[in-house]
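1. Show me the folded form of this:
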Amino acid sequence: MAKQSIHDIQEMRIRTLTMHSAIAPENLQFVNNHQKWTSSLIWAVLVVTFSTSFVMGVNNGGPNQYNSFIIPWARGYPFPCQKADGVAQWVATVWWGCNYTATSYFNKTGYYYLPRIPVDKQVVQSIIDSMHSICLVIGGTIGGLTGQYWYLLFTRRNAICVSMVFQVVASILMVIPLEIYNGYKKGDPDRNEINYALENKDIAVAILYISRFLSGWSSGLCCVVSTIYLMDISPRPMRGKVVTFHQLFVVIGLLMGQIVGLPWLLGQHDKWNWGMSWIGLFSFAGCFLLWTLPESPRWLVQERQRTEAAASLRILRQVNLIDAELDEIEREEATVARQNISIYEMFILDRYRWPLLTSIALNAIQQLSGINTVFFYSNETLSDIGFVDDKVYWGVLSTGIINLIMTAAAVKFVEIFGRRPLILYPLIIITIVMMLLCFSIQYHIPILSLVLILIFIAVSAVGLGPIPYIYPNEVFTIDMRPAALSISIFASWLCNTIINLLFPLLKSVLAGYTFLIFCLFCTTAFVLLWFKMPETKRKKLSEIEAYWGYIN
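-> Below is the predicted model:
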């Protein structure tokens, strides 16, 4: 019998499916070609993660080191000695010769120190002070939600370039604010110098916020486009491991942002704009290096470009015998009943409800566990619990180092222990740690607080760090992954936005007891995921769906 075309096979199998079924049949045999790392796969992972994931990490980790400079600057006090108490004052003393023991002598114009905020305005001011971080997470929220639409305009690979372009523009804009609005003069400025410095303040602050918004958009977008591309180019047995590299390079970038933000490097009042803009060089290079990578073979199959898909697989696997893997991709694609399903329908249809809700829950608890309050506000938190001067910086660096070590371990753990245990058991530990952290912060026990923060980071890194990016790609059919991942990432950045808006307010009211709220979130997520999250490690989609009772 003449061999049927791929198109005929697709049409025949699609007709055998029910309206809402989009799964591989039970007798479909998956290929286990025991693929290992190849130089082409390593190069593709490095280009994508360095130019998007690493950049996202720097954008998250760096600003924490610069908050003590950005806050006075944005309020209208850009001069070196205009610092609040704490590490910023230490930096001003060591690097700019500010003499805080003789302020009555130097403070002729009232611009030698940072005026205290009245009690009735502290809550509003704390939100305004966090606005550059809020702009980042709002941008991330939009980037995550719109990620699926870039795939409609571009290919899998080319959509990644959009994320890079956003960051390049953001980095160029970040250079400008401190060039047009600064107070580099040492000592007490006179009134003319003050007026001259403030001349372009509003424009500079607006550009800062726009830059942070674009950086956030780039970060949110990369969580969708980069992770799907990494999933597509990976051999099936290695998908969890390869996608985990997205989170690993986010963490490497976070640590690098902390290091560059040290006062011995760019962590000073006249250099922080460069500390937040240099990362655009990686995105700029990525815009060119991206074209050396093969296109997603799965996307090419979807576009019925079999010859191109085969060529892409040969480059990635560095072997000519790729027919078995290509046939597997084609068989999976042939069973996908493509439908125009709205977000509302994804929630109400049994076929998609629990995959979507558990994906959203994972991405939401990633933020509602409180992890980014550590990385966005660790400088301030460590100062509040008793760390002084340069000890604050070493405490901040310790959070980045433990995060990197445990995320590197997660690359192995996700395939050894599976997804479900690495989510559920850490949530129990996080809940206990948060309760103890409330006690240690309230009673100002610095070393205990730091140890608890490090434990919190360690257990979060092995599960809540990488798995929310992996899981949606494993519980949805190929055609639904971009939309499902976009919705999940949107939930993550939305919760991140809420936390950034409310944390300063809650902290001013509840102090250390704020962390009890995170305990409540973790407990709620644990109960939901205990009953509704299946194990997905090396399982067929039909086996995963059987957990929810979608298949008899």
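
2. going forward, measure contacts and count neighbours with C-alpha atoms only.
-> OK.

3. got a list of what Val45 touches?
-> Leu230, Val242, Phe245 (C-alpha atoms under 8 Å, 6 or more residues apart in numbering).

4. quick one, what contacts the second one?
-> Neighbouring residues of Val242 by C-alpha under 8 Å, 6+ apart: Val45, Leu230, Met231, Ser234, Val411.

5. one more, for comparison:
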Amino acid sequence: MSGLQHNGDHLTGIVNHPEEKQGPNTSNINPEISASKRMLSPEDISLLFFKREVNYSCYLICSVFFCVFGNSFLYGYNIGDVNNPAKIIQMFYHDVLDERAGIQEMDDNSTVVTYGGNSTANMTIPIKRSEMNYLNYEAPDNVEWLWSITVAIFVLFGMIGAFASGAWADYFGRKRGMILITFIMFVAAIFGGIPKVTRSFEVLIVHRALVGLHCGLNVSLASLYLAEISPKKIRGAIGTCHQLFITVGILWSNIMGVSKLFGTKELWEWVFIFNAFPALVCLIGLPFCPESPRYLLIKKNEEEEARDALRKLRGYFDVEDEIDEMKVEARRSQSVESFTLKQLLTTVDLRWPVIIACVLQISQQWSGINAVMSFSSFMYKNAGVELTVVEWVVCLTSLINVVTTLIAVPLMEKAGRRPLLLYPMVCMVVSFIALTIFHNLQYEESLQGSRGIFAVVAIIAMHTYVVGFALGLGPIPFIVVGEIFRQEPRAAAMSLSLTFNWVCNFILNLIFRFMQKAMLGYVYLPFIVILIGAIVFIFFKVPETKNRTFDEIAATITRGRKAKAPFDDLGEEMQKMNS
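-> All right, here's what the predicted structure looks like:
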């Protein structure tokens, strides 16, 4: 007979196998750890994983904070930092182009619209650009193209960073990889602070390219690190912290860019200089945090270092249950070399996990979220919102995004991944349908008296869309991609899926402003079609991953939904290791 005894915050094994021989693979296990002195049955392993209480150690909390503040936060910040000050920076671009062409400041035509009774009077008043209220500025096509490139190059270099992130994570490690990329952000902050001094918009484009490279690397590194240091019971909640800090970064960038703070002709460069601060915090704090134990044991074969890191993260001494589970994974991966892209795409067992990972990332971007976050000021203006309140509505959108993501953290472990993907995505579809209807009603001359009502409905619809995204399609793709692969292909798979994420983001950011001008109120229809297709795919193909080991999830996808019961494979492997 063997049993388990609950002892404080963890479980210890009671050994009643005096006749059993010690297996050859257990000689290097700490003899003080009772759980490793006997052969573990599948039932015992199940108890170890599911009944162990979660201990929120200081190392775990600090590791999560420094990871998400120095990486996830910066990703979100650089999605939103070009939003509120967009027109001011476009005016700077226009000025620089005129200076280079030797053109004196020209009189731009500003259209002032006044309302009197039931009639509308349009007056075109010549006014110098330097004296113009930036809210009334309309950029010419050449400036629009330059601005679209400025926004989209962030995504292009993010794609490059994402593609290299798998090799970077495996070569330098998760923690050291995040530390090294902080220096990219310091250089980026310098370029972001000198456009007016150099009278060059090109340096701002270089800034956007560098922060894109950093964010492409940091999204993958942060997702891997969080997935691999998290206790299984709260893996979803900790993974959601990644998306939470992305939303906090978007909110903070929108606040920094309002006209009452740094969104002015004199101070807008400080919006970009700020990038250095979170990077500095990460550089100072992260070296004191443990490396990913799974990386240390499975990738580097450093068992003692992995055990020490795990003890710091868990806050208790007996971590042999997790060490044993990692050993099983390491044993399975011993015959497999580091995964290349070709291996990832040609391994039959990984075909569906790769498809699921890529479809989730494509759906996340082509649901339209970054068009909303990067161009929401233009979208609200087109939807009839008053120009003077647009920047505050943009901040409200970001605030709702943060609050909803906070709600999603506890929901992640209660409701599961699949429900939080499917139901909020239906809400997103309904929101875009409502936005399409009421946006088009803005153009009906007979309904001009109701424009204010239509604008309010458009704001509500946009915010319900953001709520739906923040609950599901925002955080869950990053979590699921980290969960559906075993250790050996995980970094390569994360890299590939995030490359799809960035490619889709780049395409959308480059063309969205021109989609708006061409499609007007029907600009949301492509997103509706993509969301409906994603809902169907997720319903039929994406498994639930809550409270399951990495091996079990991978086995479920490979074999179909009727996979072996939890821990069957793990128990079999442990018996082999201890026999």
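
6. if we can go back for a sec, for the contacts of Val242 of structure 1, give me a markdown table that also has secondary structure.
-> As requested, the contacts of Val242 of structure 1 are exported to a markdown table (DSSP: H, G, I helix; E, B strand; the rest coil):
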| residue | secondary structure |
| --- | --- |
| Val45 | helix |
| Leu230 | helix |
| Met231 | helix |
| Ser234 | coil |
| Val411 | helix |
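
7. tell me which of those residues is nearest to Ile445 of structure 1?
-> Distance to Ile445 of structure 1, by C-alpha to C-alpha, is smallest for Val411 among the contacts of Val242 of structure 1, at 33.6 Å.

8. What's the closest one aligned with over in structure 2?
-> Counting by TM-score structural alignment, Val411 of structure 1 lines up with Val409 in structure 2.

9. how about that match, what does it touch?
-> By C-alpha under 8 Å, 6+ apart, the contact list for Val409 of structure 2 reads Gly236, Ala237, Ile238, Thr240, Cys241.

10. Apply 6 Å and report the result again.
-> Taking C-alpha atoms under 6 Å, 6 or more residues apart in numbering, we find Val409 of structure 2 in contact with Ala237, Thr240.

11. got it, and Ser253 of structure 2?
-> Residues in contact with Ser253 of structure 2 (C-alpha under 6 Å, 6+ apart) are Tyr77, Gly80, Asp81.

12. quick one: what's aligned to Ala330 of structure 2 in structure 1?
-> In structure 1, Ala330 of structure 2 lands on Glu333 (TM-score structural alignment).

13. How is its match assigned, secondary-structure-wise?
-> Under three-state DSSP, Glu333 of structure 1 falls in the helix class.

14. mind checking the end-to-end distance for stretch 29-42 of structure 1?
-> 27 Å (C-alpha to C-alpha, to the nearest Å).

15. give me the element Phe30 of structure 1 is part of.
-> Phe30 of structure 1 belongs to no helix or strand when assigned by DSSP states H and E.

16. And it, how far from Ile467 of structure 1?
-> 23 Å.

17. quick one: which of these two has more around it?
-> When neighbours are counted by other C-alpha atoms under 10 Å, Ile467 comes out ahead of the other of Phe30 of structure 1 and Ile467, with 26 against 16.

18. between the contacts of Ser253 of structure 2, which has the most around it?
-> Gly80 (31 neighbours).

19. show me the contacts for that one.
-> Neighbours of Gly80 of structure 2 in contact, by C-alpha under 6 Å, 6+ apart: Ile250, Ser253, Met373, Ser374.

20. Please render those as a markdown table that adds distance to Val456 of structure 2 to the earlier fields.
-> Converted to a markdown table, those look like this (distance: C-alpha to C-alpha, whole Å):
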| residue | distance to Val456 of structure 2 |
| --- | --- |
| Ile250 | 23 |
| Ser253 | 24 |
| Met373 | 18 |
| Ser374 | 21 |
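
21. Give me the buried entries from those residues.
-> Neighbour-count burial (16 or more other C-alpha atoms under 10 Å) applied to the contacts of Gly80 of structure 2 gives Ile250, Ser253, Met373, Ser374.

22. so which helix or strand takes in the third one?
-> Taking DSSP H and E as the definition, Met373 of structure 2 sits inside helix 369-382.

23. Over to the second one?
-> Using DSSP H and E, Ser253 of structure 2 falls within helix 235-256.

24. So which bit of structure 1 is that helix matched to?
-> The aligned range for helix 235-256 of structure 2 is 239-260, by TM-score structural alignment.

25. mean deviation (superposed) between the matching stretch and structure 2, please.
-> Here the mean offset of stretch 239-260 of structure 1 against structure 2 after fitting is 0.9 Å, by mean C-alpha distance after the TM-score superposition for structure 1.

26. And for stretch 360-368 of structure 1?
-> With mean C-alpha distance after the TM-score superposition for structure 1, stretch 360-368 of structure 1 averages 0.7 Å from its match.

27. circling back: closest to Gly512 of structure 1 among the contacts of Val242 of structure 1?
-> For these, the nearest to Gly512 of structure 1 is Val411 (33.0 Å; C-alpha to C-alpha).

28. Buried ones in stretch 556-573 of structure 2, by neighbour count?
-> In stretch 556-573 of structure 2, residues buried by neighbour count (16+ other C-alpha under 10 Å) are Thr556, Ile557, Thr558, Pro566, Phe567, Asp568, Asp569, Leu570, Gly571, Glu573.

29. and whichever strand or helix holds Lys507 of structure 1, what other elements does it pack with?
-> In this assignment (DSSP H and E), Lys507 of structure 1 forms part of helix 481-510. When contacts are defined as 3 or more C-alpha pairs under 6 Å, 6 or more residues apart in numbering; DSSP states H and E, helix 481-510 of structure 1 sits against helix 131-153, helix 350-368.
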